[in-house]
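Colleague: Only the shape, not the letters, is given here:
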């Protein structure tokens, strides 16, 4: 274990191409994934999780293509690939990432009692051994290894700290805490992340990956940042399993708009947000809901006469961010029943 430089701001880890594509009905080909990865690089995310290479030949080819193109460009983001804590997964992911200038292996194993009993049929000791072995194996291919204890928020806290300690001692450089089933509430999640940040210290960067089953993915991610997390995992338009992931555009603009309170900058070029959102919507076939925060059709639209009067005089009366800052042409005055 060595001291890790914790960033002054927040790293944005985009998982649109991995967890986002796991949303029911989405199936992207290699060319479509490459197009999205190129746009994510223009957007300025820090890490692009390109896929899960062992899942299929198509996923392997997509990760390899992204590593060879986006991953070799000047100023390229880190290209990451997911792997379970076993030899085949780790070696397959490492092979797919080989060409990238900066690569990350993201290894995970389930840690909650129900996952260990139903899915793994493994004891706590066995799961810890799997995690340690996978981290060490991954480190033979790259110096950047992320470890995730799946279903962390339903894992016994003492065991969670034990496996985090073991992963850091084995050399993991990022410890990612997934709220896999969207179970956490902001206050409790913040306390959990604070405990982990204090436990890890300078041994690794602490990250979070929040699902939106209770509509709290962004709130939980922001609370985690307040508690010391310095990486947040997101997906464009909040895509992902079931109710989706933490929305990239929402968490980035929350950090930008409330910098007075949060004081955690990102490297995202926010003027690229709307373009990125539209591209992902078009290629995935998932429409953007009209009232979606930041990127929805109505996000900067005003129909009520009182609101229209205020915005015409000074947009700050009813808008907390500029449409142009996210790549939208401007506010809209919509004539309707309430105008």
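Modeller: Cool, the structure landed. Computed from a predicted model, the values in this text were never measured in an experiment.

Colleague: only C-alpha atoms for contact and neighbour calcs from this point on.
Modeller: Will do.

Colleague: any idea which residue sits dead centre in the chain?
Modeller: Nearest to the mean C-alpha position of the chain, counting by CA atoms, centre = their mean, stands residue 233 at 1.7 Å.

Colleague: now for the helix or strand where it lies, which elements pack on it?
Modeller: Using DSSP states H and E, residue 233 sits within strand 231-234. For strand 231-234, the elements it packs on are strand 11-14, strand 205-210, helix 217-226, judged by 3 or more CA pairs under 8 Å, 6 or more residues apart in numbering; DSSP states H and E.

Colleague: wait, what's in contact with residue 193?
Modeller: By CA atoms under 8 Å, 6 or more residues apart in numbering, the contact set of residue 193 is 177, 224, 227, 228, 229.

Colleague: Over to residue 220?
Modeller: Residue 220 is in contact with 184, 185, 186, 189, 190, 210, counting by CA under 8 Å, 6+ apart.

Colleague: now that we're looking at the last one, how far away is residue 194 from it?
Modeller: Read that as residue 210. Separation of residue 210 from residue 194 (CA to CA, to the nearest Å): 16 Å.

Colleague: The two: which is more packed in?
Modeller: The neighbour comparison of residue 210 against residue 194 (other CA atoms under 10 Å) goes to residue 210, with 28 against 20.

Colleague: also this one, for the comparison:
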């Protein structure tokens, strides 16, 4: 029967010193020269009630936006390696370059098209161009021989760019977008009359463009392209510079999706940069708001702070039970390949892929993970299956590291912040020792003291060295020699040879078992020991199996009493038990 706490009628104030709210200090920075982003009003927004239930269309721009932002752009060989990786992972739309920008870019596009094994039939390559006739002509010409392709044209629509960069009007921007689209059509008819070619248009700096004006520009572009059921258009709405919170971007996407013409023949695409660190959130909310396609780079490469990270987006879907339609099962190979191709390391904390993302140092985290993995094993045994086939639920681990090619070996690592849970997990996983709970607590203190002294991580081999020196290699003042176990007076009798501070002696004792008899015998050499707890288990199986024994002892008398654990390991369980008792005594 549950009860509800009833406070006394008179509740005395606690005798503690209250803490008032801290007062922030002005930064002194010149913040007043910046102005807040003014979001559009969309009070009837519906996207917050939507859910992402399937993967979007993905486009990788690693070979274009990602490559152009590298200090040292990829060589043709590295670009090919990146392309092959993207194909292997399952990307079906890949932006392979800016062929009018340089001969190197042109040559790479041609190398892929001219290699009959390079581009699978179900992969669509994309190339980017500005809205200039000569550049468009050169771009489309680079696609001759392609099985299928997308031409992606853009021009800036934001007021700042019209005024400062291009010195044009709103109508001038519309005219350029329409004329550029005509040039694209003319070039396709000239160079690719029998090739399936798609068209993508980007009102660059979309997020800083009034949404109604962006819609007008795109509608006028579609007046030229004339999309229908057999002639899709991709309208890409880039957060070329991230200027607002993700919910504001989602409002812009939903409003655009509601009001654009030819909606059934339009694929709304997003290209989010990460200037405010919110590209992943913006891309996810944008999908909820109606976008169908996402452009980005593996691990967020791209101009300035990068494009949205396609790995994070895809794995976010995976972690929610949604197939990302991209294969991330060998994450370390993906990461190594991208690092090789770009010359840039993937940060240790990069979601799902960094060295430390499945690693816990905190003691409470380690303990929870340890218990979670044990629970998974228990559930799997109960269901008669493996861990990999049951529903994943584990504290602090949103996905099973093994699903992306990792192991559990690096999940728990020990430093001065770690607790007994992490240490116990490593001792069991790597060294097969199932330490009793109170021994875990005692050994944790030993490990933390060593970690504090060194200031470094305690790796699994170092952890074993600490355990070995603390519990197993102690042989002074007592060292066990030969012993025999028999029966006398209805009890177990033991006779043991001991080395006591360098002197050989033989002791005899009786008890209700070998350990009890041995403790009795130790009294003959002045040792005062009382057993508080005892446990044992096999370390290995088979004829040469080893056993581990753990003995908790009260050692000493009166004010000098200590409670200490001892550990023994031996092929013979009785020997292991006696060694454990002496281990505790030697540690006193």
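Modeller: Arrived safely, thanks for sending. Nothing here was measured: the structure is a model prediction, and the numbers come from that model.

Colleague: care to give me the TM-score?
Modeller: Scored against TM-score structural alignment, normalised by the length of structure 1, the superposed chains reach a TM-score of 0.91; 329 aligned residues with a CA RMSD of 2.1 Å.

Colleague: part of a strand, is residue 49 of structure 1?
Modeller: Yes: judged by DSSP: H, G, I helix; E, B strand; the rest coil, residue 49 of structure 1 forms part of a strand.

Colleague: What residue in structure 2 is paired with it?
Modeller: When structure 2 is aligned by TM-score structural alignment, residue 49 of structure 1 is paired with residue 95.

Colleague: The stretch 351-500 of structure 2: strands as residue ranges?
Modeller: Per DSSP state E, counting those that start in this stretch, the stretch 351-500 of structure 2 carries strands over the ranges 478-488, 491-500.

Colleague: so which of those is the most packed in?
Modeller: strand 491-500 (a mean of 19; mean count of other CA atoms under 10 Å).

Colleague: chain center to whatever helix or strand comes next after it, what's the gap?
Modeller: Heading C-terminal from strand 491-500 of structure 2, the first helix or strand you meet, by DSSP H and E, is strand 503-511. Centroid separation for strand 503-511 of structure 2 versus its chain: 58 Å, with CA atoms, centre = their mean, to the nearest Å.

Colleague: Please work out which residues of structure 1 line up with strand 503-511 of structure 2.
Modeller: With TM-score structural alignment applied, strand 503-511 of structure 2 matches no range in structure 1.

Colleague: Now do the helix or strand following that strand against strand 478-488: the angle between them, please.
Modeller: Counting by DSSP H and E, the next helix or strand C-terminal to strand 503-511 of structure 2 is helix 514-522. Using axes from the mean of the first three to the mean of the last three CA atoms, to 10 degrees, the direction of helix 514-522 of structure 2 lies 110 degrees away from that of strand 478-488.

Colleague: Show me what whichever helix or strand comes after helix 514-522 of structure 2 is packed against.
Modeller: For helix 514-522 of structure 2, the following helix or strand on the C-terminal side (DSSP H and E) is strand 529-538. Using 3+ CA pairs under 8 Å, 6+ apart as the contact test, the elements touching strand 529-538 of structure 2 are helix 514-522, strand 547-555.

Colleague: ok, 6 Å please
Modeller: For strand 529-538 of structure 2, the packing partners by 3 or more CA pairs under 6 Å, 6 or more residues apart in numbering; DSSP states H and E come out as strand 547-555.

Colleague: For the strand it packs on, buried residues please.
Modeller: Neighbour counts over strand 547-555 of structure 2 (16 or more other CA atoms under 10 Å) mark 547, 548, 549, 550, 551, 552, 553, 554, 555 as buried.

Colleague: pretty sure residue 305 of structure 2 contacts residue 274?
Modeller: Yes: in this structure, residue 305 of structure 2 is within contact of residue 274 by CA atoms under 6 Å, at 5.4 Å.

Colleague: More neighbours: which of these two?
Modeller: Counted by other CA under 10 Å, residue 305 of structure 2 and residue 274 do not tie: residue 274 has more neighbours, with 26 against 17.

Colleague: so what corresponds to that one in structure 1?
Modeller: By TM-score structural alignment, residue 274 of structure 2 lines up with residue 212 in structure 1.

Colleague: What about residue 101 of structure 2, how many residues nearby?
Modeller: Using other CA under 10 Å, residue 101 of structure 2 is surrounded by 15 other residues.

Colleague: Regarding it, what is its secondary structure?
Modeller: Recorded secondary structure, residue 101 of structure 2: coil (three-state DSSP).

Colleague: Same check on residue 80 of structure 1?
Modeller: Here residue 80 of structure 1 is strand, with the state taken from three-state DSSP.

Colleague: Count the residues that sit near the alignment partner in structure 2 of it.
Modeller: In structure 2, the residue matched to residue 80 of structure 1 (TM-score structural alignment) is residue 126. Residue 126 of structure 2: 26 surrounding residues under other CA under 10 Å.

Colleague: which other residues reach the strand or helix carrying residue 134 of structure 2?
Modeller: Assigning secondary structure by DSSP H and E places residue 134 of structure 2 in helix 133-141. For helix 133-141 of structure 2, the surrounding residues in contact (CA atoms under 6 Å, 6 or more residues apart in numbering) are 99, 100, 129, 187, 191.

Colleague: Turn those into a markdown table, including neighbour count and distance to residue 74 of structure 2.
Modeller: Below are those laid out as a markdown table (neighbours: other CA atoms under 10 Å; distance: CA to CA, whole Å):
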| residue | neighbour count | distance to residue 74 of structure 2 |
| --- | --- | --- |
| 99 | 26 | 15 |
| 100 | 22 | 17 |
| 129 | 26 | 20 |
| 187 | 19 | 29 |
| 191 | 16 | 28 |
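
Colleague: What lines up with residue 140 of structure 2 in structure 1?
Modeller: Residue correspondence, TM-score structural alignment: residue 140 of structure 2 in this structure matches residue 94 in structure 1.

Colleague: can you give me the helices for the stretch 1-150 of structure 1?
Modeller: Ranges of helices within the stretch 1-150 of structure 1 are 30-43, 57-68, 87-97, 113-115, 124-138, based on DSSP state H, counting those that start in this stretch.
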